[in-house]
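J.: can't give you the sequence, but here's the structure:
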C-alpha cells in the first residue's frame, strides 16, 4: 500500500485532532482511499 507524504500527514493529523476537527474525524472513519478520492484495492 503506497501513501504520499500528504496522505500520511492528513491521516496522522486526522487521528491527532479527531476530537477537534469534525471533517478529519469523518475522513478517519471512512477508508483513507475514499477520503482522498482515490480507488484502492484491498
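T.: Arrived safely. Bear in mind the structure is a predicted one, so any value in this text is a computation, not a measurement.

J.: switch to C-alpha atoms for all contacts and neighbour counts from now on
T.: Fine.

J.: in the biggest helix by length in the chain, what counts as buried?
T.: Using DSSP state H to define each element, the chain has its longest helix at helix 5-16. Going by neighbour count (16 or more other CA atoms under 10 Å), the buried part of helix 5-16 is 10-11, 14-15.

J.: so which elements touch that helix?
T.: With contacts taken as 3 or more CA pairs under 8 Å, 6 or more residues apart in numbering; DSSP states H and E, helix 5-16 sits against helix 22-29.

J.: before we go on, here's another structure to hold up against the first:
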C-alpha cells in the first residue's frame, strides 16, 4: 500500500512540474512577444 501511495504522489508531482514548465514557457513567450513589439 505504501508503494502505491508513493507512486501516486510521484505522479502528482510530475504533473505539477509539467504544468509549471508549461506556465513558465507561456510567460517566457509573452515576454519575448512584448519585447518584440517594443522593438518596433
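T.: Here it is on my side, so go on. No experiment lies behind these values; they were computed from the predicted model shown.

J.: superposed, what's their TM-score?
T.: The TM-score (TM-score structural alignment, normalised by the length of structure 2) is 0.37; 17 aligned residues with a CA RMSD of 1.6 Å.

J.: about what we covered before: closest to residue 24 of structure 1 out of the buried residues of helix 5-16 of structure 1?
T.: For the buried residues of helix 5-16 of structure 1, the minimum distance to residue 24 of structure 1 (CA to CA) is 4.6 Å, reached by residue 14.

J.: how about that closest one, what does it touch?
T.: 21, 24-25, 27-28 (CA atoms under 8 Å, 6 or more residues apart in numbering).

J.: before we move on, what about residue 19 of structure 2?
T.: Contacts of residue 19 of structure 2 by CA under 8 Å, 6+ apart: none found.

J.: again with residue 27 of structure 2
T.: Neighbours of residue 27 of structure 2 in contact, by CA under 8 Å, 6+ apart: none.
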